[in-house]
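Peer 1: Show me the folded form of this:
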Amino acid sequence: MLFARKFNGENLVSDEASHQNSNRSNPANPSMPTEIIVEILSRLPVKSLLKFRCVSKSWLALISSSEFIKSHLSLSANNKIHLRNIEESNLDYLMKNLDISFLFEGSVNGLICLVNRAKNIYLWNPTIRKYKKLPDHKIEPKPLSRSIYGFGYDKIHDDYKVVLYNFDEVAMYSLKNDSWRRIDCPRNEGRLMNTGKFVNGKLYWATTNDLDLRVWSITSFDLTDEKWRKVERPCGNDVLVLGVLESNLSIMIRSNATTNIEVWVIKEYENKESWMKMFTINYTLDRVEYFIAQSFYLTKRGEFLIMFRPYNIIYDSNDNSIGCLDLRTFDFGLLTDFYIQSLVFPFSQN
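Peer 2: Next up, the predicted model:
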């Protein structure tokens, strides 16, 4: 399921269905072992499980338990996720401008991190219709600077964390502790750019020291040991965009010297030599600025979708063909991310 990075929506939550009548009998088959019931339920979609909470008190307790939620999430996360096939069309799609109320700042295990115009931060699970407004981080915005966010999951401490970067100040929110605290700033790594990409317990940002945005590098932050590190890029220092392809950190590089776009993927993050080039696209961009802060994805058929303003490129590596989807009406880049339906609560269950 895809979520647009910028979308409209004020009502993040609706009333949950009332609890079942306490006198309702348990219709579960008493001859069926509990292990079998758990195995069956853990493979069902979230919307079905929300209904089954009303079957009995025991099923409500089971489906709401942290152990079951983790088991269900594990099965959901292991399903391969692709974009739907994009059917060929000669039509240009003109889309209506929307009044955007929230910025999408990441999605992990069914939780979405949102920031509104007032800079309030929310964690939201749209599937179970629950959200939480985070406490004030007390970091004042800097002139001519904007806040950069990252959202991820610390598996070691079983904790969801939000990182807020504002030039020379960095704070991290812990859902388990429901509090913010200051952490060290990245040193000599340049300015973090755009929303962090979460991969295997770490957040990754494209960074630049150059005001002209011509010298780029990659910086990571480990949510467990809270250490900033520089990730060696495969080559050069040209403009790059971070992404995640098949659960691996990926980069898209726009050469300053050519019109080529290169796509690389890495699997051994401490080894620069493990960067592997997936393909090169020869495409002329009207303006270099259009390439900044964009995203890219693979479709189920292996097509490569590059999303940037005002066009979206569809590249097929099988025959090196390039298509274009026109979304001219938007004043902002249409950025998307994957979302996994889950039962994870946006607040601590401790």
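
Peer 1: When you work out contacts or count neighbours from here on, use the C-alpha atoms and nothing else.
Peer 2: Fine.

Peer 1: what's the burial count for the nearest residue to Met172 once chain neighbours are set aside?
Peer 2: Nearest residue to Met172, sequence neighbours excluded (C-alpha to C-alpha, 6 or more residues apart in numbering): Val163, at 4.5 Å. Neighbour count for Val163, taken as other C-alpha atoms under 10 Å: 23.

Peer 1: residues contacting Asp184?
Peer 2: Residues touching Asp184, when contacts are defined by C-alpha atoms under 8 Å, 6 or more residues apart in numbering, comprise 169-170.

Peer 1: how near is it to Lys227?
Peer 2: Separation of Asp184 from Lys227 (C-alpha to C-alpha, to the nearest Å): 8 Å.

Peer 1: just to revisit the earlier point, just the element for the residue nearest to Met172, please.
Peer 2: Per DSSP states H and E, Val163 falls inside strand 159-166.

Peer 1: just Ile112 next, same as before
Peer 2: According to DSSP H and E, Ile112 maps onto strand 111-116.

Peer 1: so what does whatever helix or strand comes next after that strand touch, helix or strand wise?
Peer 2: In the C-terminal direction, the helix or strand that comes right after strand 111-116 (DSSP H and E) is strand 121-125. Strand 121-125 sits against strand 111-116, strand 130-133, with contacts defined as 3 or more C-alpha pairs under 8 Å, 6 or more residues apart in numbering; DSSP states H and E.

Peer 1: For Lys51, find the nearest of these.
Peer 2: Between Lys51 and these, the tightest spacing by C-alpha to C-alpha is seen for strand 130-133, at 15.6 Å.

Peer 1: Might you quantify the distance of that closest one from its chain's geometric centre?
Peer 2: Relative to its parent chain, strand 130-133 has a centroid offset of 17 Å by C-alpha atoms, centre = their mean, to the nearest Å.

Peer 1: Flag every buried residue along it.
Peer 2: 130-132 (16 or more other C-alpha atoms under 10 Å).

Peer 1: doesn't Asp168 make contact with Ser145?
Peer 2: No. With contact defined as C-alpha atoms under 8 Å, Ser145 and Asp168 do not form a contacting pair (10.4 Å).

Peer 1: Common neighbours of those two, please.
Peer 2: With the criterion set as C-alpha under 8 Å, 6+ apart, the contacts of Ser145 and Asp168 do not overlap.

Peer 1: what about Asp159, neighbour count?
Peer 2: Burial of Asp159 is recorded as 17 neighbouring residues (other C-alpha under 10 Å).

Peer 1: I'd say it and Met172 touch.
Peer 2: No. Taking contacts as C-alpha under 8 Å, Asp159 lies outside contact range of Met172: 11.7 Å.

Peer 1: Now the second one, please; I'll put the structures next to each other:
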Amino acid sequence: MSDNIPFELQAEIIKRVVPVKSLIRFRSVSKQWKSLIDSSEFITRHTLSNKTQPQHLLVSYITGGTGYAFVSTDTCLSEDKYVSIVDDDNFPHHKFSPVVPPTVKLLARPLMLDCSHGLVCLLGYTRDRVNRKKLVVVWNPLIGKSVGIEIPDRAYIVIGFGVCPKTSDVKIVKISRSVNSEAEAPAEVFTLSSGAWRSMPMNKPLKSKSLLFRNTQVVIDGVIYWLTYDNFIDEHRVYSFDLASEEFGEAIDFPYNLAGRFERLYDISKINDSLVVLSHHCFVTNLTPKPFCDVWMVLKNDVRKPYYTKLFTANDVGVNSMIGFRKNGQPVMDRTKTHGCDGGLEVYEPCSGRVNGLGIYGSAFRMTSYKESLLLLNHSDSIIYS
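Peer 2: Model prediction:
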């Protein structure tokens, strides 16, 4: 760009650039451009104002092994492989291997919790047997930057993750896996901007006499959702945490045809910006079990009494084999969960019942969807110790 154009005008033009990859390249034009694009103000503005970034499916898996060993610290374990697939009209032909930063490589077979504003959250243990640490690693797979946050290695805790929709600040929530109404167990919240933890009360969820949180989550529109089970009344519910107000929300009850079914196993996921409940069950025909999965979407007509609509039923789907969804609502299936051997990922078409392979083979698949983002661009790969 000509030196005759004032930098203030250049800055206004750059602010109107949408593609993240273009902005990354523009950082090489001049020191002024790099300083502008790397600034927290620019990154926050771009993150909060831009809703049209391309969507990717990030898949993690291993080869030459079976299953996840979440608590293992064996340094001989092979590193997880990662592949990003652009979720567009050419799906699944545009694949690439994202840059995996050193902090991510420290983890031995981590859990992929979720994604928010282009940041993927991983939870796991470091490989070092002598000085083992439990870490949450927040990673931007598009630009290859990550930040690790040490988690005290206490049993029975659940981690939540998300980006505040008002400030674009990364937040980690830590709560007890088992919560009851006898004592008001506090939650803890970590913000990347402060680099510190602070305690806060858990107000609304403490209405149950025995509530068990699962260490899986979904974050949608700045709200974290957890699937819970109430031992006292034998019911599943969904509890939430608002990342902006930092308040826990009312329980979302399951409808009658989902709640209290002993033969069913449940999970939660998301399709675009909608919460979905996965109801796994099994029929036996001629002494042969046939697994099914009902997919229900939660509509937000009312927080406490939402409207559930059944999208479809997928046949021959084992528990935990439906690992995520494309933006068009088609589920991505891990067939190793059903058939018990190394295999590949497939996309299920609900209307026709057909499956299409993605050309990714291995086991222990996990997946999340993310949109391109500049977050963490101005951070170095590091670990914040508690």
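
Peer 1: hang on, the earlier thing: equivalent range in structure 2 for the strand holding Ile112 of structure 1?
Peer 2: Residues 119-124 of structure 2 are the counterpart of strand 111-116 of structure 1, counting by TM-score structural alignment.

Peer 1: Average offset of the matching stretch relative to structure 1?
Peer 2: Taken over the aligned residues, the distance from stretch 119-124 of structure 2 to structure 1 averages 2.7 Å (mean C-alpha distance after the TM-score superposition for structure 1).

Peer 1: who's in contact with that stretch?
Peer 2: 70-71, 104, 107-115, 134-141, 161, 368, 370, 373, 375.

Peer 1: which of those residues are buried?
Peer 2: Buried members of the contacts of stretch 119-124 of structure 2, scored by 16+ other C-alpha under 10 Å, are 104, 107-115, 134-141, 161, 368, 370, 373, 375.

Peer 1: Report the buried residues of the strand holding Ile112 of structure 1.
Peer 2: Neighbour-count burial for strand 111-116 of structure 1 flags 111-115 (criterion: 16+ other C-alpha under 10 Å).

Peer 1: Return the member of the residues you listed nearest to Phe304 of structure 1.
Peer 2: Within the buried residues of strand 111-116 of structure 1, the smallest distance to Phe304 of structure 1 is 24.7 Å, found for Ile112 (C-alpha to C-alpha).

Peer 1: Could you find the closest non-adjacent residue to that closest one?
Peer 2: Nearest residue to Ile112 of structure 1, sequence neighbours excluded (C-alpha to C-alpha, 6+ apart): Trp124, at 5.1 Å.

Peer 1: Thr336 of structure 1 now?
Peer 2: Distances taken as C-alpha to C-alpha, 6+ apart put Ala4 closest to Thr336 of structure 1, at 4.3 Å, once the chain neighbours are dropped.

Peer 1: Quick check: that neighbour touching Phe332?
Peer 2: No. Using C-alpha under 8 Å, Ala4 of structure 1 is not in contact with Phe332, being 11.6 Å away.

Peer 1: correct me, but Cys185 of structure 1 touches Asn166?
Peer 2: No. Counting by C-alpha under 8 Å, Cys185 of structure 1 does not reach Asn166; the two are 9.4 Å apart.

Peer 1: which one of the two has more residues nearby?
Peer 2: Using other C-alpha under 10 Å as the criterion, Cys185 of structure 1 and Asn166 rank with Asn166 on top: 19 against 16.

Peer 1: so what corresponds to the more buried one in structure 2?
Peer 2: Residue correspondence, TM-score structural alignment: Asn166 of structure 1 in this structure matches Ser176 in structure 2.

Peer 1: Neighbours of the nearest residue to its match once chain neighbours are set aside, how many?
Peer 2: Counting by C-alpha to C-alpha, 6+ apart, Ile157 is the residue found nearest to Ser176 of structure 2 once chain neighbours are left out, at 4.5 Å. For Ile157 of structure 2, the tally of surrounding residues (other C-alpha under 10 Å) stands at 17.

Peer 1: Kindly report the same for the one 5 residues further on.
Peer 2: Gly162 of structure 2 is surrounded by 30 other residues when neighbours are defined as other C-alpha under 10 Å.

Peer 1: just checking, what residue in structure 1 corresponds to it?
Peer 2: Counting by TM-score structural alignment, which is the criterion used here, Gly162 of structure 2 corresponds to Gly152 in structure 1.

Peer 1: how close does Arg214 of structure 1 sit to Gly106 of structure 1?
Peer 2: According to C-alpha to C-alpha, Arg214 of structure 1 and Gly106 of structure 1 sit 26 Å apart.

Peer 1: For the match of Gly162 of structure 2, which residues are in contact?
Peer 2: Each residue near Gly152 of structure 1 by C-alpha under 8 Å, 6+ apart is listed here: 106-108, 160-162, 198, 201-203, 223.

Peer 1: One more pass at 10 Å, please.
Peer 2: Remark: with contacts taken as C-alpha atoms under 10 Å, 6 or more residues apart in numbering, Gly152 of structure 1 is in contact with 106-109, 111, 113, 159-163, 196-203, 222-223.

Peer 1: Would you map the helices across structure 2?
Peer 2: When assigned using DSSP state H, the helices of structure 2 occupy the ranges 7-15, 20-26, 31-38, 40-49, 102-105, 336-339.

Peer 1: Identify whichever of these lies nearest to Leu212 of structure 2.
Peer 2: Proximity to Leu212 of structure 2 (C-alpha to C-alpha) singles out helix 336-339 among the helices of structure 2, at 24.6 Å.

Peer 1: That closest one packs against which elements?
Peer 2: strand 343-348, strand 355-371 (3 or more C-alpha pairs under 10 Å, 6 or more residues apart in numbering; DSSP states H and E).
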